[in-house]
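>>> give me a model of this one.
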Amino acid sequence: MSSDQIVIVGAGHGGVQLAASLREEGYDGKLILLGDEKDLPYQRPPLSKAYLKRATPEDGVLLRGPDFYPQNRIELALGERAVEIDRAARRLHLKSGQVLDYSQLVLATGGVQRHLPIEGAHLNGVFSLRTMEEARALRGWLETAQNIIVIGAGFIGLEFAATAASQGRKVDLFELADRPMARAVTPQTSAFFAKAHTAFGVNLHFRSSVTAIKGENGKVSSVVLSDGTSLPADMVLIGIGLVPSDELARASGIDAPNGIKVNERLATSDENVFAIGDTVYHYNTHRGAEMRLESVQNATDQARTLAKLLVGKPANYDHVPWFWSDQGDLKLQIAGFLDESDKIVLRGSYEDRAYSLFGFKNGALTGVESVNKAGDHMLARRLLGEHILVTPEFIADPASDLKALVRPRR
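All right, here's what the predicted structure looks like:
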């Protein structure tokens, strides 16, 4: 395989993990990892929490140290953007004018923040939070801003709101839906976090939106709400979800109906082009449907699976989806899916700020939401991943020993 050259487009969690796993699996060909940012590849989750609080230095969020790449013969090309795939010639054209040949091409392009099409969205002091560059700028503004507007009550918006409120800032958060994290969690967990954020000092506004952002001398000064009222604003964070970065694939004729579509081998409609991570539209065995998953777990587990496949080893991507979000002193962890559950069983206590919700559909466990219950989360991943049978009645009984379900039998 020494004449092979694998090119990975995207130096996020998935791309870096794939490069590392390829070497671990014995791939000996040339390996090129492209990143369109100039920073060394880094973790994204801390950007809205520990990094903003200055509790973590920049080198503390790196995915790998700077020596890792040369030591593993990974050619790291930063600040390079792929602009065209010549599928017939197996060549990748870069914005810099460079052309790379490939034996296999992997698209780990992730996603970009969804644009909010309103007046003033590009004023100085209006941010999204996806990149290290954005986090640096946001952290600087956060030191002096007093009136902060957050648009969107997803993970990023809520994580940032909790961080800003903990630093004594006035935070108003606006969400079109009637509850926080409406697409990701049960109504019960939404209600719990709404109450918690109010206690953190965040002013929550549901079924409400910002219709315009006003500025003075090019800098944000206020926002106009859907009811016509105006609020002062020193800075605005927009967190209304991601759009898959699939334009490179679509331009080359690769099938991308809602992100880049892949088969069970993580191959696209071109057998020499593969895709992993947030941008991938795949059949999820735990969901029983095609979907995109925006999570670190999905990106890294797909990367490990693809590494095996590319070196000729058998592998299937059937990992249990899991997610997490740290908001204030609350750690939310989710395994599987609860949105289609017909029965929800509570273990723990909302009042004690430590609980798990077990979701069942037709008597089968489909997912678990946990707050400050890391043990329950790890157990849930075992139950779902190993298809261990458990009943709602067993979960509902506080005397039940959940660990006995996964304890090795003698």
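>>> hey, let's count contacts and neighbours off CA atoms from now on
Fine.
>>> tell me where the stretch 251-400 of the chain has strands.
Along the stretch 251-400 of the chain, the segments classed as strands by DSSP state E, counting those that start in this stretch run 260-261, 273-275, 280-284, 289-292, 322-327, 330-336, 343-349, 354-361, 364-371.
>>> can you list contacts of the shortest one?
Spelled out, it's strand 260-261. Here strand 260-261 makes contact (CA atoms under 8 Å, 6 or more residues apart in numbering) with 246, 249, 254-255, 268-269, 275, 279-282.
>>> got it, and the fourth one?
The contact list for strand 289-292, computed with CA under 8 Å, 6+ apart, reads 258-259, 278-284.
>>> the same query, at a cut-off of 7 Å, please.
With contact meaning CA atoms under 7 Å, 6 or more residues apart in numbering, strand 289-292 is reached by 278-284.
>>> now that strand: buried residues?
Arg292 (16 or more other CA atoms under 10 Å).
>>> again with stretch 188-205
For stretch 188-205, using 16+ other CA under 10 Å, the buried residues are 189-190, 192-194, 196-197, 200-205.
>>> how far out from the middle of the chain is that stretch?
22 Å (CA atoms, centre = their mean, to the nearest Å).
>>> do stretch 325-342 as well
Centre-to-centre, stretch 325-342 and its host chain are 13 Å apart (CA atoms, centre = their mean).
>>> about what we covered before: ok, the buried residues of stretch 188-205 vs Pro232, which is closest?
Using CA to CA, Asn203 is the member of the buried residues of stretch 188-205 that sits closest to Pro232, with 13.8 Å.
>>> what sits against the nearest residue to the closest one once chain neighbours are set aside?
Excluding the flanking residues, the one nearest Asn203 by CA to CA, 6 or more residues apart in numbering is Asp172, at 4.7 Å. For Asp172, the contacting residues are 148-150, 202-204, by CA under 7 Å, 6+ apart.
>>> for comparison, sequence B:
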Amino acid sequence: MQKADEITQMVCHVCDLQDGEMKEVEVDQHKMLLVRSNGEFSAVGNLCTHYGAPLIKGALVGDRVRCPFHGACFNVKSGDIEEFPGLDCLPSYKVKVEDGKVYVTLNKKTQKVTKRVKEMSGRKPNICHTVLLIGGGPASLQCAEILRQNQYEGRIIMVSKEDVLPFDKTKLSKALNIESDKILLRQSDFLQKHGIEVLTQKEVVSVNTKNKTVTMNDGSVQNYDQLLISTGCRARSLQCPGADLENVRLLQSFKDAGEIHKLSLGNRVVVIGTSFIGMEVAGYLSDKAASVSVIGNSEYPYQKSLGQDIGKMTMKMLEEKNVKFYMKSGVTEIRGQNGKVKEVILQNGTVLPADIVVVGIGVIPNSDFLKGSTIEVDSRNAVVVDKFMRTNVPDVFAAGDVVSFPLAMFGNRRVNIGHWQLAQALGRVAGLNMLKRQTEVNTVPFFWTVLLGKSVRYTGYGEGYNDIVFKGNVEERKFLAFYIKDDKVIAAASLNFDPAVSRIAEMMAKGNEITKAQAESADLTWLQLP
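Now for the predicted structure:
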């Protein structure tokens, strides 16, 4: 018998949807995603809980759908999030099949709900057990939430040097002047409700693993029973005369972003570095600054990571917005006046007038505070962990950009990768293993970069690729690139070619090998693109 607050409507005939297909349907003008998988029908929310992308344009493989924009995955039967980015699940709806017709039931009370938070416990004061999370980024937050979702009721403390609660750092270089309340991952009342303490503007300066204590920059000492190191990376500083002038800036924090935006308006900007941060900042400022000049040491931007052709295309995109490039060059000196930047001197003697210099030349793992401890770090100062996110010290785990971990699709060789999605995935694994729920890291890297409103998507791990196979046309800015090593596809990138990268990510996640011959074939039906 139907409840008074429910609406049930027929949405299609059984024959309208084949196995492995999905379609958007409506109940009482409310859109949802109807899926037929393994002979069963199910219905979930139609918008990704990360940035609201339409999942109908995503990749359906088995019982899960992968977002076409940033790669988040959801189980189509339960709506649960199974791969990141994003924090929340999809709402799910009751489905019944009768007389060859498919009916979906909607609850009026939750009609406008587009996200579903998994049930989480809180803290019980009588439980004397503390998990300390060093770092206020996605790995720490995901670890905290996975603990509460699995009924951990001890104390959770997150230590963050930021002056705001955990936020979406990926947005900073894409929109420097964004307001803090628009990028917070969770509001303070949510964190308080679930007993997740966040200590802002605090930094751990040392760890004593024997006594299970950490010391903060204010001299305070905190005990722990289990520890997560998720301190991320910091921007690499420029090493040249004048690098310490007032208007030479690094983009590391929410505060940095706002200051760079303010200092750049109507002024002459020089960006040093042509990888993801530098290029996104240059693109964002192209219509806000008086001039934008970009300095890179390679022939084209992204040359090592994405290849020459894509780099050349992105360079042309920004040049069309009057961004000037000075490639195959470097900075010998920054000259100032009254303590502020005046001009940048290049290796070939070129002088660039500048009011502000933004430096984006790579990152360094934040592990200096571990000196003197027994926690192992590698030659790059990344914290060494196993596939369970355990360090060499009992009860000490690590996750996120600060770690070197074994990547399954790279033959379990250790890698250090600074992707948002990966940080969340590693934080989840760390949390589950803290609870003795043995879980290995098994994720496929996925990231995106945005230039002038256009998004390049990337999946896999392209280290050591020796060939690129293109579909579409790079110059026309509609392409799919396969990165090849030993006649196998190890990574893929695209622009205006959705949901190709999401589908490739799902194939990689299932362990399906993609050959160079498949990539080169004129027939791409194996990709099942719309």
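>>> list the TM-score for the superposed pair.
Overlay of the two chains. TM-score (TM-score structural alignment, normalised by the length of structure 1): 0.93; 402 aligned residues with a CA RMSD of 1.9 Å.
>>> please flag which of the contacts of Asp172 of structure 1 sit within strands.
148-150, 202-204 (DSSP state E).
>>> quick check: the farthest pair among those?
Taking CA to CA as the measure, these have their most distant pair in Ile148 and Leu204, spaced 12.2 Å apart.
>>> the helices in the stretch 201-350 of structure 1, which residues?
Per DSSP state H, counting those that start in this stretch, the stretch 201-350 of structure 1 carries helices over the ranges 247-251, 296-310.
>>> let me know which of the ones you listed is tucked in deepest.
helix 296-310 (a mean of 22; mean count of other CA atoms under 10 Å).
>>> report the separation between the residue nearest to Ile178 of structure 2 when sequence neighbours are not counted and Ala257 of structure 2.
The shortest distance from Ile178 of structure 2 to any non-neighbouring residue, by CA to CA, 6+ apart, is to Leu172 (7.3 Å). Look at Leu172 of structure 2 and Ala257 of structure 2: by CA to CA, to the nearest Å, they are 6 Å apart.
>>> nearest residue to Gln5 of structure 1 in space, please, no chain neighbours.
In space, and not counting its chain neighbours, Gln5 of structure 1 is closest to Lys30: 4.6 Å by CA to CA, 6+ apart.
>>> how many residues are close by the corresponding residue of structure 2 for that neighbour?
When structure 2 is aligned by TM-score structural alignment, Lys30 of structure 1 is paired with Arg155. Using other CA atoms under 10 Å, Arg155 of structure 2 has 21 neighbouring residues.
>>> isn't Arg155 of structure 2 right up against Leu133?
No. Here Arg155 of structure 2 lies out of contact with Leu133, judged by CA atoms under 7 Å, at a distance of 10.8 Å.
>>> quick one: map Ile74 of structure 1 onto structure 2.
Under the alignment (TM-score structural alignment), Ile74 of structure 1 maps onto Ile196.
>>> and its match, how many neighbours?
Neighbours around Ile196 of structure 2, by other CA under 10 Å: 21.
>>> try the one 5 residues further on
Applying other CA under 10 Å, we find 13 residues neighbouring Gln201 of structure 2.
>>> contacting residues around the closest residue to it other than its chain neighbours?
Take Gln201 of structure 2 and drop its neighbours on the chain: the residue closest to it by CA to CA, 6+ apart is Lys161, 4.2 Å away. Shown in contact with Lys161 of structure 2 (CA under 7 Å, 6+ apart): 200-203.
>>> and of the residues you listed, the nearest to Val102 of structure 2?
Within the set of the contacts of Lys161 of structure 2, Thr200 lies nearest Val102 of structure 2; the separation is 50.8 Å, counting by CA to CA.
>>> between the buried residues of stretch 188-205 of structure 1, which sits nearest Arg54 of structure 1?
Nearest to Arg54 of structure 1 among the buried residues of stretch 188-205 of structure 1 is Phe200, at 19.2 Å by CA to CA.
>>> corresponding residue for that closest one in structure 2?
Aligned partner of Phe200 of structure 1 by TM-score structural alignment: Lys321.
>>> what's the burial count for the residue nearest to its match when sequence neighbours are not counted?
Excluding the flanking residues, the one nearest Lys321 of structure 2 by CA to CA, 6+ apart is Ser286, at 6.2 Å. Neighbourhood size, Ser286 of structure 2 [other CA under 10 Å]: 22.
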